[in-house]
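Asks: Sharing a sequence plus its predicted fold:
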Amino acid sequence: MLTEEYVKRVYAQVERRDGDQLEFLQAVREVFESLEPVVAKHPEYERNGVLERFVEPERVVKFRVAWTDDEGRVQVNRGYRVQFNSAIGPYKGGLRFHPTVNESVIKFLGFEQILKNSLTGLPMGGGKGGSDFDPKGRSDGEVMRFCQAFMTELQRHIGQFTDVPAGDINVGAREIGYLFGQYKRIRDEYSGVLTGKGLEFGGSLARTEATGYGLCYYTQEALRVLRNDSFQGKTVVVSGSGNVAIFAIEKAQRLGAKVVTCSDSNGYVYDPKGIDLDVVKDIKLGHRGRIKEYAERVPGSEYHEGCRDVWTVPCDIALPCATQNEIDGESARTLVDNGCTVVCEGANMPSTPEAIAVYQGAKLLYGPAKAANAGGVAVSGLEMSQNSYRLSWTFDEVDAKLKQIMEDIVANSLDAAKEYGREGDLMLGANAAGFVKVANAMVAQGIF
């Protein structure tokens, strides 16, 4: 419940203006509930209209993307870029290509990105973009032509000192390569305008692994500080089978856990012996197959239709790495009933408000996405630095910086939670720590 008058007033304004944008409203309300003690302690934020400006993007770009498929037919998709807040640096955030993409989804992602980027300690503002284009089942030629058409419009709105996009769902190395090539062709410049690039043309070692590895570094540090515990000997359930899930599985296994599941949009696989990651990598990274193939190749494993049912598998630790709102209240209660004590989020906003209430009621160790999955954008920021310096750091150098950033996020979140009267609350701490840095920058820079 919102109780602070200034917070209630601004949220009511968001509801009036954007009442049809359900994902965006969900993200704003979750953050606002945490920020009430922060706003009460900083009356200067109300005087300077910080919340009103914080929830209103600085710029929303929406455009048509017309491209030609392999049969010569013209296809039309919608493209988006939301440049949400640049108070602490150029806009930074991924591009998502998925049929569910709309303005509400991109705005919720961009809003979360403000806080996530702030938590990394790097000078990056918040933004997000994408399209309702679905690359699944499309040829490389079709994906290339779409990416070229998308970048032909997007290029006029971005730049290494203005807005630096990256990848997200369905935007990996292939798509980033095509996008970067088109930007370079049109602008006739070689700059760090995109992150997640190939190593041959300005990418960073450890970027592919960063979100999954960072999620585990965050979880391990939170377990150490709050529970005097670790991944060692724990059973872990992971959803998803993209980069985030794959490298979360890899790092959790290296830290001593047994990961027993992964999933895609059709269903999940359960392997009681522990997921064979080489098989998953071959299926998903090798030939873009479906996860049910795992059960056909690995004796003793099971495939189950229905990706949400992955949360019925008993575990100690749950790492949702698929998509938003994949864990609802019922799934959260099942997790708790089956012995889960830790939920840390690799996907963006994978838990509904009802699920979060269950975590908090059961006193789970809960690491919110904006903190737990900040590793990807952290290494994107490190890629930007390497591009500016015209040099490359080793994998171990980048990985060590990533680990330190994630441990610092845990420490800063816990410090903020203590300062605002909710000791040990990683969700409030992440929201407060990320917000205060941006809010103070907004106040210092005047009204715009």
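Replies: In hand now; what should we look at?

Asks: going forward, measure contacts between C-alpha atoms and count neighbours the same way
Replies: OK.

Asks: For the spatially most central residue of the chain, give me its contacts.
Replies: Centrality entry for the chain: nearest residue to the mean C-alpha point is residue 348, 4.3 Å, by CA atoms, centre = their mean. Residues counted as contacts of residue 348 (CA atoms under 8 Å, 6 or more residues apart in numbering) are 109, 323, 324, 369, 370, 373.

Asks: where along the stretch 1-150 of the chain do the strands fall?
Replies: With strands called from DSSP state E, counting those that start in this stretch, the stretch 1-150 of the chain shows them at 59-68, 74-85, 91-97, 125-131.

Asks: ok so, going back, the residue nearest to the centre of the chain falls within a helix, correct?
Replies: No - assessed with DSSP: H, G, I helix; E, B strand; the rest coil, residue 348 is coil; it does not lie in a helix.

Asks: Okay, one more to line up with it:
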Amino acid sequence: MDYIQKVIEIAKNNDSSQPEFIQAVEEVLLSLKPALDRHPEYEENKILERLIEPERQIIFRVPWLDDNGQIQVNRGFRVQFNSAIGPYKGGLRFHPSVNLGIIKFLGFEQILKNSLTGLSIGGGKGGSNFDPKGKSEKEIMKFCQSFITELYRHLGQSVDVPAGDIGVGAREIGYLFGQYKRIKNEFEAGVLTGKGLKYGGSLARKEATGFGLIYFVREMLKANNDSFENKTVIISGSGNVAIYACMKAQEYGANVVAMSDSKGYIFDPDGIKIDTVQQIKEVERKRISEYVKYHPEAEYVDNQRKLWDLKCDIALPCAAQNDIHLENAEKLVENGCFVIGEGANMPCTNEAMSYFLEKNILLAPAKAANAGGVATSALEMAQNSMRLSWTFEEVNKKLDEIMVNIFKEVSEAAEEYGVPGNYVAGANIAGFIKVAEAMMSLGIV
């Protein structure tokens, strides 16, 4: 059994109840063969065994009182995965689906994603099975305060810096930071990112993941003598990433015709009116189906999976993991889609990803393509450290430069290690080499 397969078997034996984590490990490790062939010292120093084992896993109880005075209990998680190149950095996800395996897959992906940004941030992730949907403002505040009351002792701007993710936006970050500040009795602005602009947040942070996705895909298209101009685009999701990916794609001349939520999707052949989606999702916090009330010429389909049956040139999965299965991939290719840009974390199953690569589809992998969010979080940390606030234009320019550099690094790694045009392998190899070299330098820790 070769080294990579041996380590995959170790992961399967140790974490057989965590399918998402195993999926992430297999996807990454199988693409690293060219790098490991060139660097036998990584096997000698058990780099892969150390890479797949988190430095620390924290699981804790989160009790809180609902509006009826009833005690509710949720489970909280923080996986501090790898700090070889900097403090742990990664979001918090509040969603009923959250379990240790989900958090570990996200944290594992975060190691390489953060490495690709070129910034000094390690990989971590956290969250809870708490569902903010249907909860009052007071209930959300009470939960956040209880959550951070336990987690605060493991955080610090030079230790671990959480941010938002699914179910955790500016509102939740505000409640988390307020309680952290109260407990610590200090204004440690750099301990959480995604903060409000009035207390240390960064302009362009909200837009960063969606904009960054489009900047990366733009570079990938440019490298293949193409552009967004007059392309038909479909997007899964209607949260932060999807909204701002839609907005930026439209700026570049694309016609975005569909967006979705977990219940269904909207189809507007004349182009999605993104201001309407923002009103529904960000202000009213309602279902995407409300869109047709504003635009009766559009169509709502009560089946989110059918989104991938639509004809398009470019598909941007920006919802959640394993959004595109093999049958969806086959339908997309059959209908003429030639570009996939992963805005969510691991939105394609390994089978779907392999199929896209086999068919020479241009595939922008999440580790690289959605790194704009965490990159801008690191820029927020930099502003906090300097007690400065940069303009939207300054932050957006830095974000654009970071995404251009990520694409260059990914593309060059693919060329150097014999898989030209395979941006998935290029991203994994480029991110891994930097972390592996740092781990080697730090000794057996």
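Replies: Thanks, I have the structure now. What you see is a predicted model, and the numbers here were worked out from it, not measured in a lab.

Asks: TM-score of the superposition?
Replies: The TM-score (TM-score structural alignment, normalised by the length of the second structure) is 0.99; 444 aligned residues with a CA RMSD of 0.7 Å.

Asks: sorry, back to before: the residue nearest to the centre of the first structure -> the second structure?
Replies: In the second structure, the residue paired with residue 348 of the first structure is residue 345, using TM-score structural alignment.

Asks: Could you report the distance from its match to residue 387 of the second structure?
Replies: Relative to residue 387 of the second structure, residue 345 of the second structure is positioned 32 Å away (CA to CA, to the nearest Å).

Asks: go on, residue 328 of the second structure?
Replies: 47 Å.

Asks: try residue 115 of the second structure
Replies: Residue 115 of the second structure sits 25 Å away from residue 387 of the second structure, taking CA to CA as the criterion.

Asks: Looking at the two, which is more packed in?
Replies: residue 115 (29 against 10; other CA atoms under 10 Å).

Asks: thinking the more buried one is in contact with residue 89, fair?
Replies: No - judged on CA atoms under 8 Å, residue 115 of the second structure makes no contact with residue 89 at a distance of 10.8 Å.

Asks: what do the two both touch?
Replies: Taking CA under 8 Å, 6+ apart as the criterion, residue 115 of the second structure and residue 89 both touch 121, 122.

Asks: Make sure residue 443 of the first structure is indeed in a strand.
Replies: No - using three-state DSSP, the secondary structure at residue 443 of the first structure is helix, not a strand.

Asks: For the equivalent of it over in the second structure, grab the count of nearby residues.
Replies: The equivalent of residue 443 of the first structure in the second structure is residue 440 (alignment by TM-score structural alignment). When neighbours are counted by other CA under 10 Å, residue 440 of the second structure registers 16.

Asks: contacting residues for residue 440 of the second structure?
Replies: Neighbouring residues of residue 440 of the second structure by CA under 8 Å, 6+ apart: 45, 47.

Asks: same deal with residue 347 of the first structure?
Replies: Residues in contact with residue 347 of the first structure, defined by CA under 8 Å, 6+ apart, are 244, 320, 321, 322, 323, 324, 369, 373.

Asks: what's the answer for residue 342 of the second structure, then?
Replies: Counted by CA under 8 Å, 6+ apart, residue 342 of the second structure has contacts 213, 316, 317, 318, 348, 363, 364, 365, 366, 369, 370.

Asks: nearest to residue 306 of the second structure, of these?
Replies: Checking these against residue 306 of the second structure with CA to CA, the nearest one is residue 317 at 13.1 Å.

Asks: Show me what the closest one aligns to in the first structure.
Replies: Applying TM-score structural alignment, one finds that residue 317 of the second structure aligns to residue 320 in the first structure.

Asks: close enough to count as contact, its match and residue 242?
Replies: No - in this structure residue 320 of the first structure lies outside contact range of residue 242 using CA under 8 Å: 11.7 Å.

Asks: Before I go, just wanted to say thanks for your time.
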